[in-house]
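1. 3D, please:
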Amino acid sequence: MRKLAEAVAKYIGMALGIHEEELDLLAKSFGEGSCQVRMTYYPACPEPERAVGMTPHADATGITLLTECGNVAGLQVLRKDNCWVTVPPVPGSIVVNLGQIIEVYSNGTYRAPDHRVVVNKEKERVSIATFCNPSPSLPVGPSPQLLAATGLPPIFQTLSNSEEFMQRFYSRKLLDAVPFIDSLKL
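-> Next up is the predicted model:
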């Protein structure tokens, strides 16, 4: 999973027009960064309309790699028109979800999507999520090459590293009216 996160980070950088040293630094950072794995079991629920599998949220991490075990749908993504769309499970696949660290790095080009999990009335569901972060030595802020190439101003502040980013994320109040990502905007 770490090698996959490294490759995804490299392709994201390439798509943003990042090259040479910064691209290598980004990819290497995900190769050296932390990964946490969470396995989640969602039992069948006789009244799924009255239960929530996982509340709506956007991942604060860099890249999330999701493996769904079985063929039971549950992951939903919020579209721009505020409608929830079910992501159909594809056997043997890995769902790549970009987190808020990538949103900041891309200066908002790539958004960390809001998503949730719903339960199934008749079938249980198991998923394995791997949350990948860049190395703590990498500053978390808009890509300098991206800003130079586009001439756009940064829309997010730069934090000293991913540990500071995650510490600020976890130290916020859960009932804050301002979404975490918006608290980083300049």
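
2. hey, let's count contacts and neighbours off CA atoms from now on
-> OK.

3. ok, Gln145 to Ser171 distance?
-> 30 Å (CA to CA, to the nearest Å).

4. ok, Tyr11 next?
-> In this view, Tyr11 and Ser171 are 31 Å apart by CA to CA.

5. okay, the two: which has more neighbours?
-> Applying other CA atoms under 10 Å to Tyr11 and Ser171 shows that Tyr11 carries more neighbours, namely 15 against 8.

6. next SSE downstream of the one helix or strand the more buried one maps to?
-> For Tyr11, the host element (DSSP states H and E) is helix 2-15. Downstream of helix 2-15, the next assigned helix or strand under DSSP H and E is helix 20-32.

7. for that following helix, name the packing helices and strands.
-> helix 2-15 (3 or more CA pairs under 8 Å, 6 or more residues apart in numbering; DSSP states H and E).

8. measure stretch 78-89 end to end?
-> 17 Å.

9. before we go on, could you also do this sequence so I can check it against the first one:
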Amino acid sequence: MEEYHREMRALGGRLLDVFFTALGLTDDQIAAGETERKIRETLTATIHPIMYPRCPEPEHAIGLPAHTDSGFITLIAQSPVPGLQLLRRGPDRWVTVPAPPGALMVVLGDLFQVLTNGRFRSALHRAAVNRERDRISVPYFLGPPADMKVAPLASAMPPWTKAAFRGVTWAECMVVKQKALAMGASALAMVQVAEEGEESGSAA
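-> Coordinates of the predicted model:
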């Protein structure tokens, strides 16, 4: 388990660099950026194995309801039984992700959408059950320390844009998500920076 954690943690750091590069940062900028460096050095991780028992009537059951993850990146290892589903927009429909042996699924979370000022978006996903076989999923959650304030990276915003989200810690994000769930609202909308004349925290 220690080796698995070490390798997954290192993979998370490499993926962060890939996303930083996609934002337009050079290797020198990534190395010199205080926030970027702090995020890589202080990534926290939790692992949460889940078993979904076979279900004789999968059309009447759901393994895990639709949700977005709260952290930065979730790496999902799963048994070769498809079950992870992503919502594809326009028109909205659920798409089952293939489960090839040895593959890892990468799902972005809410705090990564905040960090990149919406240039990368968290993925709405759910888990379906299988009629004939049990399914095992092992999500590996990567995020900031609980007390680290996450705000849009200056390097993620072109000069003509403004921050779309206020800074929020992971702990605060979880509280907001619980409040949003009770209100039927969007957690990300509740941490958006309001435009002039608008009220912050309105439901989406």
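
10. between the helix holding Tyr11 of the first structure and helix 20-32, how big is the angle?
-> 160 degrees (axes from the mean of the first three to the mean of the last three CA atoms, to 10 degrees).

11. what sits up against helix 2-15 of the first structure?
-> With contact meaning CA atoms under 8 Å, 6 or more residues apart in numbering, helix 2-15 of the first structure is reached by 19, 23-24, 26-31, 35, 63, 65, 132.

12. from those, pick the one nearest Gly108 of the first structure.
-> Ile63 (14.9 Å; CA to CA).

13. wait, that closest one touches Ala112, no?
-> No: taking CA atoms under 8 Å as the definition, Ile63 of the first structure is not a contact partner of Ala112, at 9.3 Å.

14. so what sits against both of the two?
-> With CA under 8 Å, 6+ apart as the test, Ile63 of the first structure and Ala112 both reach 97-99, 102.

15. doesn't Glu49 of the first structure lie inside a helix?
-> Yes: looking at Glu49 of the first structure with DSSP: H, G, I helix; E, B strand; the rest coil, it is inside a helix.

16. just tell me what it corresponds to in the second structure.
-> When the second structure is aligned by TM-score structural alignment, Glu49 of the first structure is paired with Glu59.

17. tell me, how many neighbours does its match end up with?
-> Glu59 of the second structure has 11 nearby residues by other CA under 10 Å.

18. need the contact list for it.
-> So Glu59 of the second structure contacts nothing (CA under 8 Å, 6+ apart).

19. let's see it at 10 Å
-> The neighbours of Glu59 of the second structure, taking CA atoms under 10 Å, 6 or more residues apart in numbering as the test, are 128-131.
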